[in-house]
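Chemist: just coords:
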């Protein structure tokens, strides 16, 4: 796990009871710790911490002096770039949720059509949040090795991002109310544009430009209209187009890959196998052909 706070805790002798790394880079860690002093120096990510058991002997320090101590259920929000120091005097358990500002911005953009800089967490220590406490208990009661339950953890992580954005950032004022769908004419225009340009790089900004919308607003309306985010829709259509071409058998695999927006054969093969569970050569009429299609 590449998160700095995680590495510091390991170096200081804390025990990572369980860890869960989610597909989009978000991560959970269930910790137990018993003593010592820890300094976090301007980590490049955010950390949401919820005390699970004990914590009365955990103190936050300012200028070397204890100013606050923990308790079961206490929540701390470590913002990226913020220093903090801690003195630990007894065993306790806690759960960490690790994420970057880009994750928080993306969640706000997708749900509320918010500008990326509108939601920056404010460091805060030892406060109560019953919803977060309940969420952590639910997470700890699940089997992190079960794929079905890890998918549920992924959904919970997305909710936690939005919960932080709503309640613990510098954003002020009512949340944007983004509703509705693309009109039938707009949806058709976007669909036709995607089909005509699968070989090219299709950024969110470029797709939004086809219907004169901001990228953030477009992403929300696109998902409401098509049932999936733009990037997933484009990837699915590339895979479906590629399979149709391969099943005809009149193009080499390398050519199909380039015509469906992939920069090289190996990248295409990995994506195709993830999507269909088989290699590109397996769906060609001449199954005996080489994997590279040459």
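Modeler: Nice, I can see it. All values derive from a computational prediction rather than experimental measurement. Residues are numbered from 1 along each chain as shown.
Chemist: okay, CA-based contacts and neighbour counts for the rest of this
Modeler: OK.
Chemist: surely residue 49 is in contact with residue 96?
Modeler: Yes. At 4.6 Å, residue 49 counts as touching residue 96 under the criterion of CA atoms under 8 Å.
Chemist: mind listing the strands for the protein?
Modeler: Assigned strands in the chain, in chain order: 15-21, 27-33, 36-40, 46-53, 58-62, 65-69, 75-78, 84-88, 92-99, 124-127 (criterion: DSSP state E).
Chemist: quick one: contacts for residue 272?
Modeler: Applying CA atoms under 8 Å, 6 or more residues apart in numbering, one finds that residue 272 lies in contact with 239, 278, 279, 280.
Chemist: ok, the residue nearest to residue 52 when sequence neighbours are not counted - how many residues close by?
Modeler: Computed as CA to CA, 6 or more residues apart in numbering, the closest residue to residue 52 that is not its neighbour in sequence is residue 94, at 4.8 Å. Summarising burial for residue 94: neighbours were counted as other CA atoms under 10 Å, giving 22.
Chemist: take a look at this one as well, against the first:
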């Protein structure tokens, strides 16, 4: 998604980048958090769906923008959302006061193509409305989860983003384009295919596992697979894999002398500190404390 980050640099040349997915192994979606100074923003034509969420924003600042002939003047308080679909020509964008911690999420064409294949009809991101100040808790919570992943990378971040990008694209089309997405059938995954998926996960816990890999093994589209897996197992794929990796970490801590950095890498954490925080959240004690209790 390098081109998406190039777009962010072109659109926001004065915006300070605080967090970015540029070095993450994400597909379908990219994101960045910026501080924006007051003033005019040069408005290029987007080549991807842009969702903006004010994480901190400003108690009195506003964003004034005009696109598709529509004028919008929106308070930039925390939780405020903006949508800018692919192809919208924004004639002007003006920020009245400095804004802090603004999340920008970019979703590419390929995600909407996948949604089209899932529902067997053409789904156009260009049909999504140009909106500001929407009250959409689903979009807001996905934004907060993406922001948390940017701030602290998890061992299943890429898989999580795969799932969220498809869910977000389907939600935007269903809610803001008038094209109601109704699956023609309730997707299910039989025991044989589920066993193949689980075996693959267990055999590749020390490697990157993508939603595309799992969907192909299950012979389902990305969107159908994520829903069918959650229906069968009770948790989404990324959470299932995260739990297995943490269980593997417990086994390595209890039965080997491997150092914490090696265990973190083997369980696909980006650093020892990230692994330590995740392990403490999961177990209620640090990896070192767990190892001492296990007698290693």
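Modeler: Good, I have the coordinates. Keep in mind it's a predicted model, so treat the numbers as computed, not measured.
Chemist: TM-score for the pair, please.
Modeler: Put the two chains on top of each other and the TM-score (TM-score structural alignment, normalised by the length of structure 1) is 0.53; 240 aligned residues with a CA RMSD of 5.6 Å.
Chemist: about what we covered before: got a list of what the residue nearest to residue 52 of structure 1 touches?
Modeler: Taking CA under 8 Å, 6+ apart as the criterion, residue 94 of structure 1 is in contact with 30, 31, 32, 49, 50, 51, 52, 53.
Chemist: try 6 Å this time
Modeler: Under the criterion of CA atoms under 6 Å, 6 or more residues apart in numbering, the contact list for residue 94 of structure 1 reads 31, 50, 51, 52.
Chemist: and what of residue 203 of structure 1?
Modeler: The neighbours of residue 203 of structure 1, taking CA under 6 Å, 6+ apart as the test, come to nothing; the list is empty.
Chemist: which residue lines up with it in structure 2?
Modeler: In the superposition onto structure 2, residue 203 of structure 1 corresponds to residue 210 when matched by TM-score structural alignment.
Chemist: how close does its match sit to residue 295 of structure 2?
Modeler: Here residue 210 of structure 2 is placed at a distance of 35 Å from residue 295 of structure 2 (CA to CA, to the nearest Å).
Chemist: now for residue 137 of structure 2, how many residues are close by?
Modeler: Neighbour count for residue 137 of structure 2, taken as other CA under 10 Å: 11.
Chemist: look up how far residue 198 of structure 1 lies from residue 206 of structure 1.
Modeler: Taking CA to CA as the measure, residue 206 of structure 1 and residue 198 of structure 1 are separated by 13 Å.
Chemist: of the contacts of residue 272 of structure 1, closest to residue 104 of structure 1?
Modeler: Each of the contacts of residue 272 of structure 1 was scored against residue 104 of structure 1 by CA to CA, and residue 239 proved nearest at 29.2 Å.
Chemist: so what corresponds to the closest one in structure 2?
Modeler: Matched to structure 2 by TM-score structural alignment, residue 239 of structure 1 sits across from residue 246.
Chemist: give me the spatial nearest neighbour of its match, chain neighbours excluded.
Modeler: The shortest distance from residue 246 of structure 2 to any non-neighbouring residue, by CA to CA, 6+ apart, is to residue 279 (6.8 Å).
Chemist: for residue 119 of structure 2, same thing?
Modeler: What sits nearest to residue 119 of structure 2 in space, not counting adjacent residues and going by CA to CA, 6+ apart, is residue 183, at 5.9 Å.
Chemist: that neighbour corresponds to which position in structure 1?
Modeler: Following TM-score structural alignment, the counterpart assigned to residue 183 of structure 2 within structure 1 is residue 176.
Chemist: and for residue 104 of structure 2?
Modeler: Using TM-score structural alignment, residue 104 of structure 2 pairs with residue 98 in structure 1.
Chemist: wait, its match touches residue 45, no?
Modeler: No. Counting by CA atoms under 6 Å, no contact exists between residue 98 of structure 1 and residue 45, whose distance comes to 7.1 Å.
Chemist: from residue 61 of structure 1, how far off is the residue nearest to residue 26 of structure 1 when sequence neighbours are not counted?
Modeler: Across the structure, with CA to CA, 6+ apart as the measure, the residue nearest residue 26 of structure 1 apart from its sequence neighbours is residue 99 (5.3 Å). Relative to residue 61 of structure 1, residue 99 of structure 1 is positioned 24 Å away (criterion: CA to CA).
Chemist: cool, and residue 149 of structure 1?
Modeler: Between residue 149 of structure 1 and residue 61 of structure 1 the computed distance is 37 Å (CA to CA).
Chemist: check residue 82 of structure 1 too.
Modeler: Counting by CA to CA, the gap between residue 82 of structure 1 and residue 61 of structure 1 amounts to 13 Å.
Chemist: which one's more surrounded, those two?
Modeler: Higher neighbour count among residue 82 of structure 1 and residue 61: residue 61, with 18 against 15, using other CA under 10 Å.
Chemist: pretty sure the more buried one sits against residue 85.
Modeler: Yes. When contacts are counted by CA under 6 Å, residue 61 of structure 1 is listed as touching residue 85 (5.2 Å).
Chemist: burial measure for the match of residue 239 of structure 1, as a count.
Modeler: Residue neighbour count, defined by other CA under 10 Å, stands at 19 for residue 246 of structure 2.
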